[in-house]
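> following is a predicted model, sequence given first.
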Amino acid sequence: MAKSPENEHPHKAFGWAARDPSGVLSPFHFSRRENGDDDVSIKVLYCGVCHSDLHLLKNDWGITSYPIVPGHEIVGVVTSVGKNVKKFKAGDQVGVGVIVGSCRSCESCEQELENYCPKMIYTYNSHSFDGAKTYGGYSDKIVVDQHFVLRFPDNLPLDAGAPLLCAGITIYSPMKYYGMTESGKHLGVVGLGGLGHVAVKLGKAFGLKVTVISTSPRKKEEAIDRLGADSFLVSSDAEQMKAAMGTIDYIIDTVSAVHALAPLLGLLKLNGKLVTVGLPNKPLELPIPSLVLGRRMVGGSNFGGPKETQEMLDFCAKHNITADIELIQMDDINTAIERLVKSDVKYRFVIDIGNSLKK
């Protein structure tokens, strides 16, 4: 029986993998490739737990290839670099996000939008150009092409900064692209979870008035007193929604559950923008008259390329923006996944890989 490419790689690695749609993770031995001329080898210290990890672990999207080692919010320290690598050296603090490769020649790549490359290589549950399967950051080490390695700012905490590599850029990229950063404008954030709480912080850093829009009244105190939102809108309260119609310039919708867009569009001013970054598993109804009569726009966005992700990290470091996290040991990951299903976390789990391995 022929060996798969990843089994022919020389460097033994250790991680935690799921073998079937139960999504249960357990210890897993595999191999990483040799550090090539353009590669950076990284000792993983922390890895965030993204909601997409949950979907892929359980094959909710029908695209999972088992065994799967999740994790694309990776922070660690460089252990070695290839001869062509000049911007990193052993000992540097670095991050790795959602992708680790792209064709580097298509129109998207030439515009530094590698995250839209049709041949992009995801950090896990994907395949490298040599055919080897990619395994993510729930592991002790990773080898990544230097183009997709990010310098992690010295003043950004490694643990609380890790989720920015997905949650942070998922919010930052559409805010920049769609021009949702004009100081003094009014931003609505739909949903107060892993993405939403970062959106509140980024919105305030850009000088926006921020309103959290949620179905849960109990989140009001958290949104305003702890996260710094200016106001709170209960989307299930018809009177509140009516009073707020036509008052918001931009809305970022972070909700992946199926929900109505019409009430959200009604909140927008003339020329308002609604950008969705959630991934509902069923189509949503889009009321065209609301767009036409209010010259409103609906758009979407898919994380960001390396250049923009680095820009986001530097911005967050400058403004002291981190994710609110619960730090866990690797032994607790299955319990954490069960809690994530119930949305029982404020607001992101981060695995302490380095100390877990010491044990």
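On my side now, so go ahead.

> only C-alpha atoms from now on, for both contacts and neighbour counts.
OK.

> isn't L150 up against V96?
Yes. Using Cα atoms under 8 Å, L150 makes contact with V96 at a distance of 6.2 Å.

> more neighbours: which of those two?
V96 (31 against 22; other Cα atoms under 10 Å).

> can you count the residues close to V292?
V292 has 11 nearby residues by other Cα under 10 Å.

> show me what whichever helix or strand it is part of is packed against.
Here V292 sits within helix 288-294, counting by DSSP states H and E. Judged by 3 or more Cα pairs under 8 Å, 6 or more residues apart in numbering; DSSP states H and E, the packing partners of helix 288-294 are helix 262-267, strand 268-276.

> got the buried residues for whichever helix or strand comes after it?
On the C-terminal side of helix 288-294, the nearest following helix or strand under DSSP H and E is strand 297-300. Residues of strand 297-300 classed as buried by neighbour count (16 or more other Cα atoms under 10 Å): M297.

> just after strand 297-300, pick out the following helix or strand.
In N-to-C order, the element after strand 297-300 by DSSP H and E is helix 306-318.

> here comes the other one, which I'd like you to weigh against the first:
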Amino acid sequence: MTFAQFCQNLGDPKVYYPQLAAATGGVVAAIVAWHILQQQGDRTPNWIRLNEQDITAQTGLTETEQQLARQQLAQKGLLEERPVSGREGVVDVRLNLEKLEDALQSGETPASAAPADPYFPAKRQAIATVVTPNYQFSGPWNSPEQLEAFQRQLLDYAKQKGLDNPSGWMFKIVDGLTKGMISPFWDEFTENRPLGSSQQVKRDWEIETGVPYPAFEEERIQYYVQKGEPLEVAVSRARADLRKPVLAQDLWEGFLRKCDRLADEAIKAKKKGLTTPYLPPSFTQRSEITKEQVMEKLLQVSTPTALPESEPPPEPDAPPSLEQLQKAYQSPLGRSWVKQQLQQHPEWGYEIIDNQVQPSLPF
């Protein structure tokens, strides 16, 4: 294919004037301005009607490009517009020929075409909104100190609850307050109440918020124990079930039915002369197990209770021998017990020197 044949396939060419582009602010604006000039001519009044689809067919400019070009011409005072009601994509326009002629004679060039200074390059336009140095969150707090105190309480609350990202959770609460959101945490903070206290609900199966009745909890623990779960797993699963309101409510209703049945059976048994009717293990009163009690038992197990046969047993109130203490100090639990006993009984005459139990040094 020859060059002439290629050009024939492109259709009719359109005129483009570089001087008009400099006056209007760009090539696209110049094409739209020249199209309007051809249609407007010297007619009076100079208003003409443009159809964006027709201009696209004649110039190849999209509707968006046409609208931006008309806005650019209007900002320079070269174009006036008035909408046509009921017709989308159709507008009446008029070029201000006097201002356009003045722009052509003055040789005005667009800002983007300004010659570049090799020593002082053009300043780059900012791509982000400038924030003042003293910018602060705007919210219901009266001072930055009050906001800081509120944030610290939020962080402590998030840590106690075991949240994965305490700082991120805290930011969401504070950011919501800046946008006018209501937060019960702020109300609790201003009223000097523990955070989260107003959001806690005491359920029917709880003796206090978050603490279920011991018999109800033990009943659920025994359910998992009977299914073959280890005790520690049974406790964990039972407490997880009772933290789910819907599931716990259903379990509570079943538990009450069971209690009512057991009470009826106990009343019948008493009427027949039985003094102590049977109750399931979950209804047996059990003392709470504490860490101190467990540690004391474990220390008793790890501490030697018998002496070698060659040595006579000490008196009940006699202090342990140095060998006994040194042997007990070798295990982690025994080490803790020995340290505690030596602090409570300095009269024994022993102390820990270089991580070993040795007789106390004289002063």
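Yes, it's here. All values derive from a computational prediction rather than experimental measurement.

> TM-score of the superposition?
Between these two chains, after superposing, the TM-score reads 0.18 (TM-score structural alignment, normalised by the length of structure 1); 114 aligned residues with a Cα RMSD of 7.1 Å.

> dump the helices and strands packed on helix 288-294 of structure 1 to CSV, plus distance to I142 of structure 1 and mean neighbour count.
Below are those laid out as CSV (distance: least, Cα to Cα, whole Å; neighbours: other Cα atoms under 10 Å):
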stretch, distance to I142 of structure 1, mean neighbour count
helix 262-267, 42, 20
strand 268-276, 31, 21
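
> same list (those) but as CSV, adding distance to Y46 of structure 1.
Below are those laid out as CSV (distance: least, Cα to Cα, whole Å):
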stretch, distance to Y46 of structure 1
helix 262-267, 36
strand 268-276, 28
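
> do you know which of the ones you listed lies nearest A13 of structure 1?
Checking these against A13 of structure 1 by Cα to Cα gives strand 268-276 as the closest, at 37.2 Å.

> what's that closest one packed up against?
strand 248-253, helix 288-294, strand 297-300.

> how about a cut-off of 10 Å?
The helices and strands touching strand 268-276 of structure 1, judged by 3 or more Cα pairs under 10 Å, 6 or more residues apart in numbering; DSSP states H and E, are helix 167-177, strand 186-190, strand 248-253, helix 262-267, helix 288-294, strand 297-300.

> quick one on the thing from earlier: what's next to the helix holding V292 of structure 1, contact-wise?
Taking Cα atoms under 10 Å, 6 or more residues apart in numbering as the criterion, the residues outside helix 288-294 of structure 1 that touch it are 246, 262-263, 265-266, 268-273, 295-298.

> thinking again about what came up before, figure out which of the helices and strands packed on helix 288-294 of structure 1 is closest to H55 of structure 1.
Closest among those, using Cα to Cα: strand 268-276, at 18.5 Å.

> now the angle between helix 167-177 and the closest one, please.
Counting by axes from the mean of the first three to the mean of the last three Cα atoms, to 10 degrees, strand 268-276 of structure 1 points 140 degrees away from the direction of helix 167-177.

> for D53 of structure 1, find the nearest of the helices and strands packed on helix 288-294 of structure 1.
strand 268-276 (19.5 Å).

> one step back: tell me which of the helices and strands packed on helix 288-294 of structure 1 sits nearest to T170 of structure 1.
strand 268-276 (10.2 Å).

> can you map out the helices along the stretch 101-250 of structure 2?
Along the stretch 101-250 of structure 2, the stretches classed as helices by DSSP state H, counting those that start in this stretch are 144-161, 166-178, 184-190, 214-226, 231-242, 245-271.

> I'd like to know which of these is closest to A69 of structure 2.
helix 166-178 (40.1 Å).

> which neighbouring elements make contact with that closest one?
Packed next to helix 166-178 of structure 2, using 3+ Cα pairs under 10 Å, 6+ apart, are helix 144-161, helix 184-190.

> can you give me the first-to-last residue distance of stretch 8-19 of structure 2?
Across stretch 8-19 of structure 2, the terminal residues are separated by 27 Å (Cα to Cα, to the nearest Å).
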